[in-house]
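S.K.: Predicted model and sequence below, questions to follow.
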Amino acid sequence: MFTLKSLQKSRTFKYGIPMLLLVVGGSFGLREFTQIRYDAQKINRKLDPSLEARVSKQDQSRVLENEYEKMKGANLDEWKNIRGPRPWENSKDFQEQQRKTQR
């Protein structure tokens, strides 16, 4: 009986154990609620039928091979990096300036 009274007066038993249960229980509860959310999104998400047919027809490796073939023919030695306009610059003036310097 003495140990039960001393446990009830203990700050760890009074505040620590409930806090620990709240944190651990809350993490499990949040996991369940977020899983419900993602399951609902999965059910509601549907592709456009034409896009779905296109995606299912094409093999992804074929698409990558086609893109590789396109890039193989490109001349990368004459490539020049052109920066875009800054937010404070007028984009039309900047484009005209870039076109003049390219000529």
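M.R.: Thanks, I have it.

S.K.: can we go C-alpha only for contacts and neighbour counts from here?
M.R.: Noted.

S.K.: so which helix or strand takes in R62?
M.R.: Element membership of R62 [criterion: DSSP states H and E] is helix 60-72.

S.K.: Tell me the helix or strand right after that helix.
M.R.: Sequence-wise, the next helix or strand downstream of helix 60-72 (DSSP H and E) is helix 91-102.

S.K.: ok now that next one, how far from the chain's centre?
M.R.: 35 Å (CA atoms, centre = their mean, to the nearest Å).

S.K.: ok, second structure coming up, stack it against the first:
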Amino acid sequence: MGLPRALAKNKTLLYGVPMMLLIIGGSFGLREFAQIRYDAYKLHSKMDPALEERVKKNKVTLESEYEKLKDSNFDDWKNIRGPRPWEESKPLQEQQR
């Protein structure tokens, strides 16, 4: 009868062991939940094979886009702001042009 009382009064067994179990068990549990998240991301990131072929075939590079815009003239370009939700969009845009 003396041993269970001595164990119940031991602060290491009363507070330390449950704390260590919580920390160690929590790390394993967190690893499992994180793995579920990464597995779900892998499933959603897969592309349709037909779409993947179109993406591979359509190569757009920064240099090709630069060549398209290189000879453009932006001297007469005017910035037109978009309408606010409470404004009529068509008359405002016509007025700004």
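M.R.: Now that the structure is in, tell me what you want to look at. Model, not experiment: these values are computed from the prediction.

S.K.: Can you pull the TM-score for these?
M.R.: In this superposition the chains share a TM-score of 0.60, using TM-score structural alignment, normalised by the length of structure 2; 92 aligned residues with a CA RMSD of 3.1 Å.

S.K.: Packing partners of the helix holding R62 of structure 1?
M.R.: The contact analysis (3 or more CA pairs under 8 Å, 6 or more residues apart in numbering; DSSP states H and E) places helix 60-72 of structure 1 against no helix or strand.

S.K.: quick one: contacts of it?
M.R.: Helix 60-72 of structure 1 is contacted by no other residue when judged by CA atoms under 8 Å, 6 or more residues apart in numbering.

S.K.: Quick one: distance of that helix to the chain centre.
M.R.: Relative to its chain's centre, helix 60-72 of structure 1 lies at 25 Å (CA atoms, centre = their mean).

S.K.: Could I get the buried residue list for it?
M.R.: By neighbour count with 16 or more other CA atoms under 10 Å, helix 60-72 of structure 1 contains no buried residues.

S.K.: so how much does the helix or strand harbouring V24 of structure 1 differ from structure 2 once superposed?
M.R.: When elements are assigned from DSSP H and E, V24 of structure 1 belongs to helix 17-44. By mean CA distance after the TM-score superposition for structure 1, the fitted helix 17-44 of structure 1 averages 2.9 Å away from its aligned residues in structure 2.

S.K.: Tell me the first helix or strand C-terminal of that helix.
M.R.: Counting by DSSP H and E, what follows helix 17-44 of structure 1 is helix 49-57.

S.K.: and the residue nearest the centre of structure 1, what is it in contact with?
M.R.: The centre of structure 1 sits closest to Y38, judged by CA atoms, centre = their mean, with a distance of 14.1 Å. By CA under 8 Å, 6+ apart, no residues touch Y38 of structure 1.

S.K.: Relative to R31 of structure 1, how far out is it?
M.R.: 11 Å (CA to CA, to the nearest Å).

S.K.: Same question for G73 of structure 1.
M.R.: G73 of structure 1 is 50 Å from R31 of structure 1, by CA to CA.

S.K.: All set, thanks.
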